[in-house]
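Asks: okay, structure incoming, though there's no sequence with it:
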């Protein structure tokens, strides 16, 4: 059995590790994982777009793409389920600090030299505070994809 939690969203290529896991699993071996899907941080992308700023964040994967990769890697059985979760913060500032604390600021903002300036950060915070606030606070979405795949027995 191979188990992985919240790792693959940091990879540029899912195929390479999935193929290696398939190769290393014994017959009937299982690969169980979670990763973040393409709807993760969608509010941030919408806010940047509204402000005329483009987020360079590489697109995260969707459930259909994950299934296709598992199939291409040779897994006989697989399933991918998804869950949308809202992460609440007292303010947009705290939300952005939270993104930085998990290390996702480079994934969201620093690729290809993209960097927000002070005025842009202020505009972003004002937009997030006004548009994505509910009773519990300002929220950001995480789309979690849960995958299960099994290597088949070899038949002659």
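Replies: Everything's here; your move. Values in this document were obtained by computation on a predicted structure and should not be read as measured data.
Asks: going forward, measure contacts and count neighbours with C-alpha atoms only.
Replies: OK.
Asks: can you tell me how far the residue nearest to residue 150 when sequence neighbours are not counted is from residue 18?
Replies: Nearest non-adjacent residue to residue 150, counting by C-alpha to C-alpha, 6 or more residues apart in numbering: residue 30, 4.5 Å away. Distance, residue 30 to residue 18, using C-alpha to C-alpha, to the nearest Å: 12 Å.
Asks: do the same with residue 63
Replies: Separation of residue 63 from residue 18 (C-alpha to C-alpha) stands at 15 Å.
Asks: circling back to that earlier point, the residue nearest to residue 150 reaches residue 21, doesn't it?
Replies: No: the pair residue 30 / residue 21 is not scored as a contact, 9.4 Å apart, by C-alpha atoms under 8 Å.
Asks: overlap in contacts, those two.
Replies: Contact criterion C-alpha atoms under 8 Å, 6 or more residues apart in numbering; residues shared by residue 30 and residue 21: residue 2.
Asks: which stretch of helix or strand covers the residue most central in space within the chain?
Replies: Against the mean C-alpha coordinate of the chain, by C-alpha atoms, centre = their mean, the closest residue is residue 36 at 2.6 Å. Per DSSP states H and E: residue 36 is located in strand 30-36.
Asks: below is an additional structure, to be compared with the one above:
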């Protein structure tokens, strides 16, 4: 779990701020998951206020505005440069952007109809606090819809690095069962909870690493090696990374989809 190893939130903010210009050109998986997440909900299409937590450059926000009729869409992200990109990408009178941390939402209690989030909550230290905050700001019978990464994500990269040293090289993620349990304890009723494995293919390990860097998905655990990776260590990891018959490397992503409502 993220809460066990801990995340460096300042590094999370810096990583995504630095990736704001390159993100849209590389985040194919994030876009694919965003559209599938929207397809998995039958929530009411006419509401007052929706919040997109961790909106990034606004792809999910823009498509949610097309799908749902609302008087106000609040797009929130921890990285101000990402919000600037979202403002440029979405020209809608309903949109209001603000910079904040999902673990400390600066919103009034019982003020929001729907909270949505696409592949962002894995960067939170404490899901208990996150879901408690979501429940606080949601109105009675408010809805929650989100996707996040599960623990099988980047398992190939994690295994390859394990041949080099014992440091944490890949972020840790909550499991589906852990998320369901925390939701129930936080006062939510899961309506839909699903784990799906996605695979992406790359011509080399460095292509994968460059994509992760380009979307801001750095290793931000406090258990990471604080010293620079040496060329020898990198070569050892690459040699240990499996390739398929087409000489491609595979990266697995466990995507967890959740729809829930406040009880």
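Replies: Alright, I've got the coordinates. Because the structure is a prediction, the values reported are computed rather than measured.
Asks: TM-score them against each other, please.
Replies: The TM-score (TM-score structural alignment, normalised by the length of the first structure) is 0.85; 150 aligned residues with a C-alpha RMSD of 2.2 Å.
Asks: if we can go back for a sec, packing partners for the strand holding residue 36 of the first structure?
Replies: strand 2-5, strand 137-150 (3 or more C-alpha pairs under 8 Å, 6 or more residues apart in numbering; DSSP states H and E).
Asks: just tell me the aligned range of that strand in the second structure.
Replies: Mapped onto the second structure using TM-score structural alignment, strand 30-36 of the first structure covers residues 143-149.
Asks: which residues touch the matching stretch?
Replies: With C-alpha under 8 Å, 6+ apart as the test, stretch 143-149 of the second structure has contacts from 33, 37, 41, 43, 113-122, 173-174, 253-262.
Asks: ok, 6 Å please
Replies: Applying C-alpha atoms under 6 Å, 6 or more residues apart in numbering, the contact partners of stretch 143-149 of the second structure are 114-119, 122, 254-261.
Asks: quick check on those: which are buried?
Replies: Using 16 or more other C-alpha atoms under 10 Å as the burial test, the contacts of stretch 143-149 of the second structure include 114-119, 122, 254-261 as buried.
Asks: between which two of those is the distance greatest?
Replies: The distance between the two most remote of these (C-alpha to C-alpha) is 24.5 Å, for 114 and 254.
Asks: give the aligned equivalent of residue 60 of the first structure in the second structure.
Replies: Looks like residue 60 of the first structure aligns to residue 173 there (TM-score structural alignment).
Asks: can you tell me the SS state at that match?
Replies: Look at residue 173 of the second structure: counting by DSSP: H, G, I helix; E, B strand; the rest coil, its state is coil.
Asks: does the residue nearest to residue 66 of the first structure when sequence neighbours are not counted sit in a helix or strand, and which one?
Replies: Among residues not flanking residue 66 of the first structure along the chain, residue 80 sits closest, at 7.4 Å (C-alpha to C-alpha, 6+ apart). Counting by DSSP H and E, the element that carries residue 80 of the first structure is strand 77-89.
Asks: give the contact list for the nearest residue to residue 78 of the first structure once chain neighbours are set aside.
Replies: Nearest non-adjacent residue to residue 78 of the first structure, counting by C-alpha to C-alpha, 6+ apart: residue 149, 4.1 Å away. Listed by C-alpha under 6 Å, 6+ apart, the contact set of residue 149 of the first structure reads 30, 31, 77, 78.
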